[in-house]
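*Asks:* predicted model, plus sequence, below.
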Amino acid sequence: MTASDQKRERFAAASNEDVLETLHSRVEGLSSAEATARLTQYGPNRITRAKQQSQLKIFLKNFISLMAILLWVSGLIAMLTGTPELGIAIWLVNIINGCFSFWQEFQAKKATDSLMAMLPTYTQVYRDGQLQQVDATQIVPGDVFELQAGNAIPVDARLLEATSVQVDQSALTGESVPESKFVKYDPGEGEFAESNLVYAGTSIGAGTAKAVAIATGMNTEFGQIASLTQQQTKSASPLQRELNRLTKQISLIAIGIGLAFFIAAIFFVHYPAAKAFIFALGMIVAFIPEGLLPTVTLSLAQGVQRMAKKHALVKDLNSVETLGETTVICSDKTGTLTQNQMTVNHIWTRDKTFTISGEGYVANGKVKKDGQVITYRDDSDLNKLITVAALNNDTTVEQDEAGTPKILGTPTEAALVIVAQKAGFDVAAAVAAAPRLKEFPFDSERKRMSTVHQHDAHTLSICAKGSLSDTLSQCTTIADDGKIRPLTDDDRRAIDAANRHYAVQGLRSLAVAYREIPAAADQAAQVDALTIETAEQDLTFLGLTIMADPPRPEIYDAIEKCHHANIKIIMVTGDSTLTAKSIAVKIGLTSDKARVVTGTELDAMSEADLQEALRGEIIFARVAPEQKYKIVSTLQKNGEIVASTGDGVNDAPALKKADIGVAMGVTGTDVAKDAADMILTDDNFASIVSAIEEGRTVYANIQKFLTYILTSNMPEAFPSILFLFSRGLIPLPMTVMQILTVDLGTDMLPALGLGAEKAEPGIMHQPPRKRTAHLMNKHVLWTAFAWYGLIASLISTGAYFFVNVQNGWPSVPLAASGTVYARATTLVLGAIVFSQIANALNCRTKTVSVMRFGIFSNHRIWFGILFEIALFAFLAYTPGVQALFNTTAITAADWLFLFIIPIPIFLIEELRKYLVRRMAKTIN
């Protein structure tokens, strides 16, 4: 037993007087002076977040990635070798990209921080013997405070008084069913089950209580778990690792080619070493995609924006791409797969069954008997059952301004209120007509709740509800077709059979019973004398209310998408094995053959056994949130990329351990949100699937614009190859500044347009890519260099000779300077730009025809195309700029030549895609 467990048990088992003495407190609370002194001693009652990096460090980290370092070095070398304008341009790229990355992450953090809301703002605390409204952060150990339905609990506390208290502890335990709390000590089953202790981060579902604070802030159970979570470090995302790998690959390729060209320039062309170095630097610049980092960053940022519209807030840009790799989703059930709205869908009585339509908290549903819509007035048994359920109820359901139901109480009791409304029953009128005189709250021992009401001047009604076995054991009669008769063994067998019938379907049953007794002359004394034993006897069994938490309507399509995408979904819930499996099978998450493992069984399993079990169909039920960590880490050891959902503080370690931690934005605690990579603003599993689809799309788009960016490297390098192999007879057809113009100018906006491309059809019908798959794979290299790049190289080289032929070559030597040379290099630049126009369109799809995809559907690409044409014209016709970039005005014939270039390139690629599709169809 841990020190924390021992402390809890000590406070739970002690008497009220001993607890107050230990805390040096009193029933009437602390004085203001004592509270002030203790606030100094213990500090404010708040969960402190892990020490955050300074904004300066966060800002600077965007300038020290491998690619950024490579660009800093390239810029420095350019400056040292006499081309300061080249160096400045390269450095500006780094600065702009780093600032943009910082701004995007800063905005994401602001959006996340705005969701962080855990502790209540004010609490009713006894100070100086008076009940005062105190800021929750000012509560100290020993403070005595009051709680009522709807209140969040601000501290760990021991109950001093309690009336019908139900506490939602799902933030700590993951269990969706509220826990009953009372002053009498009962250790309960499982962690945080002590009957007279309540915990920070949980909330009161029903009842009222007075409690004394035993721990505040980081000393609460909530705070201790948060502290452990904050000590964990998050490893680099797959995209970060992949970009680092890509940078190393490109660096080695560029430096290797630069070194080869340096040697060749010295020995083939007989350049001096300094001039050969400048020449080699040009080749390095040609093969380093300077625009890759800003394009990747902007593409991820666009993905973040699209996800936000689909209710998924991503905190870290790199997490967008990681989603696309996800192979397993560990998902909660309540509120994520289901609506977290307990709903009565059947009412069973001895002689008939009623079906209730309308899922969730929909008050306009209908009650049907034998398919016919009825009201409670149409059947006396139904009338009585609904009346008893409405009276024996501490929950109210109100509508807010938007028409959304607001529950003050427990989901189970709310379901009974709603079913009464569906039957046309006036709950408020019934409560007013039969005032409550006494209550025997629900407790975990007898599993019943009873209330005593004034039926009329001469009669008292005792209304009861609870678990079937514990309620039926107190019944001696049964309501049958409007009559009351003795309860027989056949009746008991029929009731048990009905209960089993619904239990197999994963439905929960609640028994309803009542008793009427004559009112005595001294009614007050009679009621006061009633005990649980005397009240809850000789009850009349009315029937069963059958309820379930219905699946979200969109969950079916979302799960089907996951199955097509080979993404495994594992339900991890605190609910019962029967309920968990029934829901899993119903929504298509697993087959009926799935293995169900409980939390107790999970603790007993070895790592090897768990690894093997996780390879098959499996459901985890009755597990504590902290056990998710073991599940997630074991899946990762199996080589899976894991997304895990959670909302409670105990979920935080698993959220941080997972490759993608997904916190609930509506019901989630701030510790869970802080640990997660993504926050769902609608708590909906379908939003995770949409985010995964977006992640896959982002990765595909990164490959598309990587292909596009690398394509221009080939025609940029080809002129230098001609220069070398001709031993300098062919002057350099393209200058270093012109190369940089393509990399940082004309290529950028079309590349960003590719980053915003919609998903190709069937992207969720493909399995997750393997961890061994890389951004720069054989397909990318082949397409960029040997296909698109080769075509563009031939065309741009042809453009160079096209100008020289017009000016007398081969009779006249190739121009190495002057107007003809400037026009030739300008046309080479133009040929690359217009080849890239076709390549931008071609890269939009891998196999699908762009015409079918919608040639004008991506407006950003067309804006980029217009921009690069305008930029080329600006460089060609602007005095002053011409000298810097070695350009000049071109003729109308040159423009005609350039505008023709994209047409054959686009059509040739469309033909290739058509042949690929036809071959794939033939094979299949």
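*Replies:* Yep, that arrived.
*Asks:* rest of the way, CA atoms for contacts and neighbours
*Replies:* Fine.
*Asks:* what is the helix or strand containing Leu60 packed up against?
*Replies:* In the assignment (DSSP states H and E), Leu60 maps to helix 55-61. Contacts defined by 3 or more C-alpha pairs under 8 Å, 6 or more residues apart in numbering; DSSP states H and E place helix 55-61 against helix 84-115.
*Asks:* so Thr202 touches Leu172, yeah?
*Replies:* Yes: counting by C-alpha atoms under 8 Å, Leu172 is a contact partner of Thr202 at 7.5 Å.
*Asks:* tell me what the helix or strand just after the helix holding Leu60 is packed against?
*Replies:* Counting by DSSP H and E, the element after helix 55-61 in chain order, helix or strand, is helix 66-80. On a contact count with 3+ C-alpha pairs under 8 Å, 6+ apart, helix 66-80 meets helix 84-115, helix 238-267, helix 273-287.
*Asks:* just the buried residues of the longest one, please?
*Replies:* Applying a neighbour-count criterion of 16 or more other C-alpha atoms under 10 Å, the buried positions in helix 84-115 are 86-91, 93-95, 97-98, 100-102, 104-106, 108-109, 112, 115.
*Asks:* also the shortest one?
*Replies:* Residues Ala276, Phe277, Ile278, Phe279, Ala280, Leu281, Gly282, Met283, Ile284, Val285, Ala286, Phe287 are the ones in helix 273-287 that count as buried (16+ other C-alpha under 10 Å).
*Asks:* and the helix or strand where Ala672 lies, what does it pack onto?
*Replies:* Take DSSP H and E as the rule and Ala672 turns out to sit in helix 670-675. Applying 3+ C-alpha pairs under 8 Å, 6+ apart, one finds that helix 670-675 makes contact with helix 221-230, helix 652-657, strand 660-664.
*Asks:* what about versus this one:
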Amino acid sequence: MVDRQKDQSKASALTEDAVQSEEVRAQQALLNDTDPSLTDASEVAKALNVDIATGLSSAEAKRRLEKFGPNQLASAPPVPKWKKFLAQFEDPLVYLLLVATAISVVAWFIERANTPGGGEPVPFDALVIVLILIVNAVLGYIQEARAEQAVAALAQMTAPQTAVLRDGKVVHINTTDVVPGDIVVLGEGDTVSADGRLFAAASLRIAEASLTGESVPVGKKPETLAEAKALGDRSNMIFNGTSVTQGTGRAIVTGTGMNTQVGKIADMLAATDDEATPLQKEMAHVSKILGLAVCIIAVVVLAALALTQGFHSVHDIIDSLLLAVSLAVAAVPEGLAAILTVVLALGVQRMAKHNAIVKKLSSVETLGSASVICSDKTGTLTRNEMTVERVVTPSGEVQITGTGYAPEGRMVMVGGGDLAVPSAVEAEVMATLGAGTLANDGDLRESDSKPGTWEAIGDPTEVSLIVAARKVHADRKYASFERVAEVPFTSERKRMAIVAKDNANAGNLTVFAKGAPDVLLAYCTRIAVGGAVRPLTEGDRQTILATVEKLSGEAYRTLGEAYRPLGVSSLTDVPGIVTNSAGQITDISEQSDVIESDLIWAGMVGIIDPPRTEVRDSVAEAHRAGIRTVMITGDHPLTAARIASDLGIIEKGGKALTGDQLDAMDEKALDKATSEVSVYARVAPEHKLKIVESLQRQGNIAAMTGDGVNDAPAVKSADIGVAMGITGTEVTKESAKMILADDNFSTIVAAVREGRVIFDNIRKFLRYLLSSNVGEVFTVFGGVMLAGVLGITQPGSEGVTVPLLATQLLWINLLTDAAPALAMGVDPQTDDVMARKPRKLTDRVIDKDMWIDIAFIGIIMAAVTLIGMDMHLAGGLFTDRSVDALGHDAQMTEARTMGFTILVFAQLFNALASRSARQSAFVGLFSNKWLWGAIGISILLQVVVIYVPFLNDAFGTTPLGFTAWIECIGLAAIVLVASEIYKAIMRAIDKRRGVTV
């Protein structure tokens, strides 16, 4: 019985799979074999089994995603983990170490052949070098894996979104989750995420240059084509990778991923390597300089050995070659590139948690150098909680009570207390708000999950009109109107008009328009006063414009409202409307001059958007950091100046420069203006580009915010393009280097601060790594050149004696280069990074002062190391210890152990000293728990190397007594003391110069 049920379940599953497979084949046939542009949209919807009114269900979309796969182009297969691990060995230094290993093995064979008893049983030097190479590779692999994870998490945060109709509601999903049959909802600024068949469009224009090469945006219409046409002429199709420049539309997705037109022509090359960041390029440059310097030093040392000690055997030659390799190993920090990538990736991920999503690691360097931040006003400097507070009509002025998006409030006369609003004024307010509600692309919804909570869908300014209309029930009065045509708002037109039919009045058509009052007024010839319509006089115009000035002076954003009954029920019957040979209107937006003529002025609204309380402090902090804040807005100059003065961007009474004034300037005058003016009003998007280019010509590093599609050129041209994460379009987000998840100006300033901290931390671990490695080079070089003076070589002895072994130097690098340097990369802020002027991009990461600091610490480190060795050798400069019964070799092993340990501790003290170029190491000494953890682990491992017997053989060490440990720590601490003295002197010099660091 059980087996029969299993068989039935299995058969049922097979049948379901077969049905689904058949469906997939049918859908795939439509996608591959049928031209949707020649098929009616309803037939396309039927073939893809989707209702265009509700879209796919979530369950169905999930099933199709599993069947068709993610909506993305195929890429090169991921690199296997074993290849990534082997890639850690693809380094010239590693090749050098392998040569050293071969030399060590040869030396071991020779020693075995020429030593009674066979010598050492195994080639310890070679084994240790190989072991350290493997450990280094493991650390590098782990660091790169962490960096990849951080970047992958960042990519998920910046993943493009697409608006689709699912379960009857418009939702935003990751573009990769779009499936065939989805209903895509398009708006101005959206990036088209898949190929699709349009079934609705209003003044829709799409830029298809990326696909067809057509430089002018293409008008789109849903009508079925009569014959097959070239890609660029398929006006009822949308294509993946293109962008909406104007209008709105809806389409059925017919192709995703590799089944799109872009997918068919995609170049299927293997993934290319990421371009090196400026920091990485400079690090490569530094490594080359160090490598060249080491080669020169190695040649000098070998020559000195040949002249002073001579090569008396093959052992001497081999030891000398190992010494040269030791110098190379000592000079260049092998893990530098990996540590740099990890620190940048972790820093960027940390910034993302604070709502600043930096898309590229290389942008961090630019962030810390910003000298000007150009910001939009609405939503960035202000709360973006737009509220209609005033309605001014020809018969009076009322105030709408209530704040936020909750439609709760009423109208009262301005200055009239609780006096009832006259009926004539009430009717005009209704007409004004009704026009604003109909000529509107926004929406207001009550949250399903939180009843009583309202969600604004679309532009906050438009939503504020809907809220105001619902407060006074104007929306009910105009509920019978249905939109039939639209002339969309653009930043150039500064107005919007729709044509609506009144279903309660024989379907008669009326034009409703809204826009900037001074702009809309130019299209009005009549005015509605007290229930009657009369000609608009010059006196009326002056009164209206004076009211605009008054409201703007009170920081209100003003919008004018107008209307015109057309007296017909069909657009084709409107006088002046042009139709084609079939009697159809091709695109109503192209006939805006007819639609928007002879309008009747209804009134205007005053909308307030209060400044964000935290922005004033952020502006002050930016100013303290030498960063100028510039406000750029399309609002009225008086409104802009008022908000700017409230935020501290300009002094009270300061003026704003308008777009018209910018147009009248030549390049020289423009540069002078932008160097002085910090507020720009009534500007178009192209003015943003002119402003940012002018600032850049003056040597500024400019950040520019934007949200609309037309902001993209300015955002892309800026040194730091910043897109709004909430209100920003996909086109702008793609053009930007940084996205604000909260659309808040304070987040930009916080990101600049974080960028400066990250850059400071990079300089910290570079100072630490390079000074420590230079200290190793100086130790080896000084030990060879002064071998006789220090007692490293004894009078009459033959052969080459080096101060430290190659395995010891390798161990020091492994111990001190990885964990402490990585811990310094996440060091908390030690200096006041916002108390200094912005860094220029031309400034070197490692400047002259740092090189002096590196050389100074390196010399001190080498000196204390060699002094410590000298104290345990016979015939030394500071002590003249007698050779004990065990002989010079045993004494040399003890001295090497001393030098080895002193150098390790000196570098750990250097880690504390390197946390700041000027500030004392004792300020915030215990603030970095990761650094202290790394120091503790390093000390523990060094103790293990000294006291574990088989490691004594591998590293040429011997156990040290208590007194020796005191000597090691005491001498090593001199590095910290010397650093403190050096910093105190430099602080005094800086103070005398008046330099803030």
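*Replies:* Here it is on my side, so go on. Here the structure is a predicted model, which is why all the values come from computation and not from measurement.
*Asks:* can you say which of the helices and strands packed on helix 670-675 of the first structure is nearest to Leu298 of the first structure?
*Replies:* For these, the distance to Leu298 of the first structure is smallest for strand 660-664, at 20.7 Å, taking C-alpha to C-alpha.
*Asks:* let's verify the closest residue to Ala157 of the first structure other than its chain neighbours: helix, strand, or coil?
*Replies:* With C-alpha to C-alpha, 6 or more residues apart in numbering as the criterion, Ala157 of the first structure has its nearest non-adjacent residue at 4.3 Å, and that residue is Ala213. Assigned with DSSP: H, G, I helix; E, B strand; the rest coil, Ala213 of the first structure falls in the strand class.
*Asks:* what about Ala213 of the first structure, neighbour count?
*Replies:* Each residue near Ala213 of the first structure was counted by other C-alpha atoms under 10 Å, and the total is 26.
*Asks:* could you measure it against Ser227 of the first structure, distance?
*Replies:* As judged by C-alpha to C-alpha, to the nearest Å, Ala213 of the first structure and Ser227 of the first structure stand 20 Å apart.
*Asks:* give me the number of residues near Tyr95 of the second structure?
*Replies:* Neighbours of Tyr95 of the second structure (other C-alpha under 10 Å): 12.
*Asks:* aligned to it, what sits in the first structure?
*Replies:* The pairwise alignment with the first structure assigns Tyr95 of the second structure to Val73, based on TM-score structural alignment.
*Asks:* any idea how far that match lies from Leu243 of the first structure?
*Replies:* For Val73 of the first structure, the distance to Leu243 of the first structure - C-alpha to C-alpha - is 18 Å.
*Asks:* which one is Phe759 of the second structure nearest to, not counting chain neighbours?
*Replies:* Phe759 of the second structure's closest residue in space is Glu365 (C-alpha to C-alpha, 6+ apart), at 6.5 Å.
*Asks:* can you tell me the element that neighbour falls in?
*Replies:* Per DSSP H and E: helix 363-367 holds Glu365 of the second structure.
*Asks:* would you point out which residue is most central in the second structure?
*Replies:* Nearest to the geometric centre of the second structure sits Val358, at 1.2 Å (C-alpha atoms, centre = their mean).
*Asks:* and it, what does it touch?
*Replies:* For Val358 of the second structure, the contact set (C-alpha atoms under 8 Å, 6 or more residues apart in numbering) comprises Leu154, Val348, Met351, Ala352, Val364, Lys737, Met738, Ile739.
*Asks:* now swap in Ala652 of the first structure and tell me
*Replies:* Taking C-alpha under 8 Å, 6+ apart, we find Ala652 of the first structure in contact with Ala226, Thr229, Gly646, Val671, Ala672, Ala675, Ala676.
*Asks:* of these, closest to Ser720 of the first structure?
*Replies:* Distances from Ser720 of the first structure to the contacts of Ala652 of the first structure, taken by C-alpha to C-alpha, are shortest for Ala676, at 49.8 Å.
*Asks:* for the aligned residue in the second structure for Asn842 of the first structure, which non-adjacent residue is spatially closest?
*Replies:* Under the alignment (TM-score structural alignment), Asn842 of the first structure pairs with Ala913 in the second structure. Leaving aside its chain neighbours, Ala913 of the second structure sits nearest to Ala921 (5.2 Å; criterion: C-alpha to C-alpha, 6+ apart).
*Asks:* and if you look at Pro611 of the second structure?
*Replies:* Residue nearest to Pro611 of the second structure in three dimensions, not counting chain neighbours: Thr382, with 3.9 Å by C-alpha to C-alpha, 6+ apart.
*Asks:* where's the one you found relative to Leu65 of the second structure, distance?
*Replies:* 40 Å.
*Asks:* repeat that for Asp267 of the second structure.
*Replies:* 24 Å.
*Asks:* what of Ser735 of the second structure?
*Replies:* In terms of C-alpha to C-alpha, Ser735 of the second structure sits 28 Å off from Leu65 of the second structure.
*Asks:* now do the same contact list for Lys352 of the first structure.
*Replies:* Contacts of Lys352 of the first structure by C-alpha under 8 Å, 6+ apart are Lys369.
*Asks:* what's the closest residue to Ile627 of the second structure other than its chain neighbours in contact with, if anything?
*Replies:* Spatially, and ignoring its direct neighbours in sequence, Ile627 of the second structure is nearest to Ser371 (4.5 Å; C-alpha to C-alpha, 6+ apart). Ser371 of the second structure makes contact with Gly626, Ile627, Arg628, Asn700, Ile701, Ala702, Pro838, according to C-alpha under 8 Å, 6+ apart.
*Asks:* closest to Ser592 of the second structure among these?
*Replies:* Nearest to Ser592 of the second structure among these, with distances taken as C-alpha to C-alpha, is Ala702, at 37.7 Å.
*Asks:* near the nearest residue to that closest one once chain neighbours are set aside, how many other residues are there?
*Replies:* The shortest distance from Ala702 of the second structure to any non-neighbouring residue, by C-alpha to C-alpha, 6+ apart, is to Val372 (4.9 Å). For Val372 of the second structure, the neighbour count with other C-alpha under 10 Å is 24.
*Asks:* again with Val948 of the second structure
*Replies:* 13.
*Asks:* tell me the counterpart of it in the first structure.
*Replies:* Counting by TM-score structural alignment, Val948 of the second structure lines up with Thr878 in the first structure.
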